[in-house]
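In: A predicted structure for the sequence below; I have some questions about it.
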Amino acid sequence: MTTMFMGSVSSCSLRSVKLFTFGCTLAVVLMTFQYEHKLRLFNSPRLMLTLPSLSLISICGFGAALVGFLYPMVITTMERTSFLEHDNSVVRKSEVCKSVVIFLGINHLCVKIPFQSDLHFTLTLAFFCIAFWWWFDRSIINFIFSILISLILTMTIEILLRAGALQYTYSDFYLKTCVPCLTFAGAILTIQIIKLLSQPPGQPSSTLDIPNEQEHIKND
């Protein structure tokens, strides 16, 4: 019993470290995109050496780890069982790679293309985020869960703004719109990674095809 508990704690800790690293790396990439297109969140010209920048990167890392801690607690046992029975490890890895690329593409598109109005920009970004959820997840529970995570992170950044730890520059509306929308899409992306990390290690993909092969033999 103790061995199983220690193994569960070790697995959860390792997953949290991986998600924290992923969140920090993703934050660095997104901030780099914003600096390249002169959409700076901070007045300081230095990107990674300022305390506000490091604070925001840490918040993104802790946010990803928080999603990894909370998600298994809110997901139903039926959905977790269904996921393990029908999803293929190889396919899931490819889907995660696709979701990472598309997530970065959404951010790059929003900072690259000039929009006609603020409303046009908001509707476009919201549409891309919802389409991102529909393409890679389609779960109502994950949709609500990602909205809650988005609200939590948005409120955290707003508190830091009011406390003077962070400050917007001339791209106020862009950043205030991107924080909740991209956090929502980032939560969906993190959930896909959690599902990948939750799979049993070394599970061969061929074992998932056994029922199909047996059914084919019966038909013959």
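Out: Arrived safely, thanks for sending.
In: Every contact and neighbour count from this point should use C-alpha atoms.
Out: OK.
In: Going by neighbour count, list what's buried in stretch 53-70.
Out: Residues of stretch 53-70 classed as buried: 53-54, 56-65, 67-69 (neighbour count, 16 or more other CA atoms under 10 Å).
In: residues contacting residue 169?
Out: Residue 169 makes contacts with 39, 40, 41, 42, 43, as judged by CA atoms under 8 Å, 6 or more residues apart in numbering.
In: Can you give me the neighbour number for the second one?
Out: This points to residue 40. 22 (other CA atoms under 10 Å).
In: next up, a second structure to put side by side with the first:
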Amino acid sequence: MPRLHDHFWSCPCAGAARHPSPPRARAAKPAAEPGDMSAAAAQAAGADPSPRGPRAGASGRASSWHHDLVQRSLVLFSVGVVLALVLNLLQIQRNVTLFPDEVIATIFSSAWWVPPCCGTAAAVVGLLYPCIDSHLGEPHKFKREWASVMRCIAVFVGINHASAKLDFANNVQLSLTLAALSLGLWWTFDRSRSGLGLGITIAFLATLITQFLVYNGVYQYTSPDFLYIRSWLPCIFFSGGVTVGNIGRQLAMGVPEKPHSD
């Protein structure tokens, strides 16, 4: 008589129990990784899961920033050219500035190189002011509107006009008066330490360059009392730097910061 355990081992289900299937057979398909799920979700939503998306965005921001920089430079250059033509006309009419007869003149009787040089200087100064404010972490917020900027330009033109029209007993009195007016312009429309420091630096450098040009006979001033130039000229450079700086700051309002490269 066959025993019970012999029937048990001869049963087909027992053979299946003795030889279990390998794990790969039981798991026909592995579970999806979390990264694959996110990639599939991004593709279903129409997004680009590759790292090219952020790079393209940074490239677009950089292109927009450079485009805005070029636009501001052109505006500042144009402002510098117009101011140079108008203010130099005032100086020439009062015989304060004299150019050689052989110099090619424009319709404003000004040397041809004066407007481009002043336009370039205005572009550099106008871009430098908001850049310094950004690096110092002190954004200029005093009277930030175009009406204030236009009044600042009017005062600057008035100071230059006073240097050519007003007659004082000596140049010292005129220089002190224009120095007070220039500081008043800074106090009224700027009041920032960066504006004061940049204005003084611009006045110093521009005075040195002017001394060099006059020394080499490019042009000359009547009745020089400060080496080869007039003693009030640094005041004009200071007020001009503050004025162009305010224009540059106003143009830079709402402009995104320069994108940093990774």
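Out: Good, I have the coordinates. None of these values were measured; they are calculated from a predicted model.
In: returning to what we had before: pick the one among the contacts of residue 169 of the first structure closest to residue 11 of the first structure.
Out: Distance from residue 11 of the first structure was checked for each of these by CA to CA. The minimum falls on residue 41, at 35.4 Å.
In: coming back round to it: with secondary structure and distance to residue 21 of the first structure added, can I get the contacts of residue 169 of the first structure in JSON lines?
Out: Converted to JSON lines, those look like this (DSSP: H, G, I helix; E, B strand; the rest coil; distance: CA to CA, whole Å):
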{"residue": "39", "secondary structure": "coil", "distance to residue 21 of the first structure": "24"}
{"residue": "40", "secondary structure": "coil", "distance to residue 21 of the first structure": "23"}
{"residue": "41", "secondary structure": "coil", "distance to residue 21 of the first structure": "21"}
{"residue": "42", "secondary structure": "coil", "distance to residue 21 of the first structure": "22"}
{"residue": "43", "secondary structure": "coil", "distance to residue 21 of the first structure": "26"}
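In: of all these, which comes closest to residue 149 of the first structure?
Out: Minimum distance to residue 149 of the first structure across those is 20.8 Å, recorded for residue 41 (CA to CA).
In: Looking at the second structure, name the residue matched to that closest one.
Out: Aligned counterpart of residue 41 of the first structure in the second structure: residue 98 (TM-score structural alignment).
In: isn't residue 142 of the second structure right up against residue 186?
Out: No - the criterion here is CA atoms under 8 Å, and residue 142 of the second structure misses it with residue 186 at 11.2 Å.
In: the more surrounded of the two?
Out: For residue 142 of the second structure and residue 186, the more surrounded residue by other CA under 10 Å is residue 186, and the numbers stand at 22 against 12.
In: Does the more buried one lie in a helix or a strand, and which?
Out: Element membership for residue 186 of the second structure (DSSP states H and E) is helix 171-189.
In: how far out from the middle of the chain is that helix?
Out: Relative to the mean C-alpha coordinate of its chain, helix 171-189 of the second structure is positioned 28 Å out (CA atoms, centre = their mean, to the nearest Å).
In: Comparing it with the first structure, how large is the average distance?
Out: Here helix 171-189 of the second structure, set against the first structure after superposition, deviates by a mean of 0.8 Å using mean CA distance after the TM-score superposition for the first structure.
In: residue range for that helix in the first structure?
Out: By TM-score structural alignment, helix 171-189 of the second structure lines up with residues 118-136 in the first structure.
In: what does stretch 72-82 of the second structure give?
Out: Using TM-score structural alignment, the partner range for stretch 72-82 of the second structure is residues 15-25.
In: returning to what we had before: for residue 1 of the first structure, state which of the buried residues of stretch 53-70 of the first structure is nearest.
Out: residue 69 (21.7 Å).
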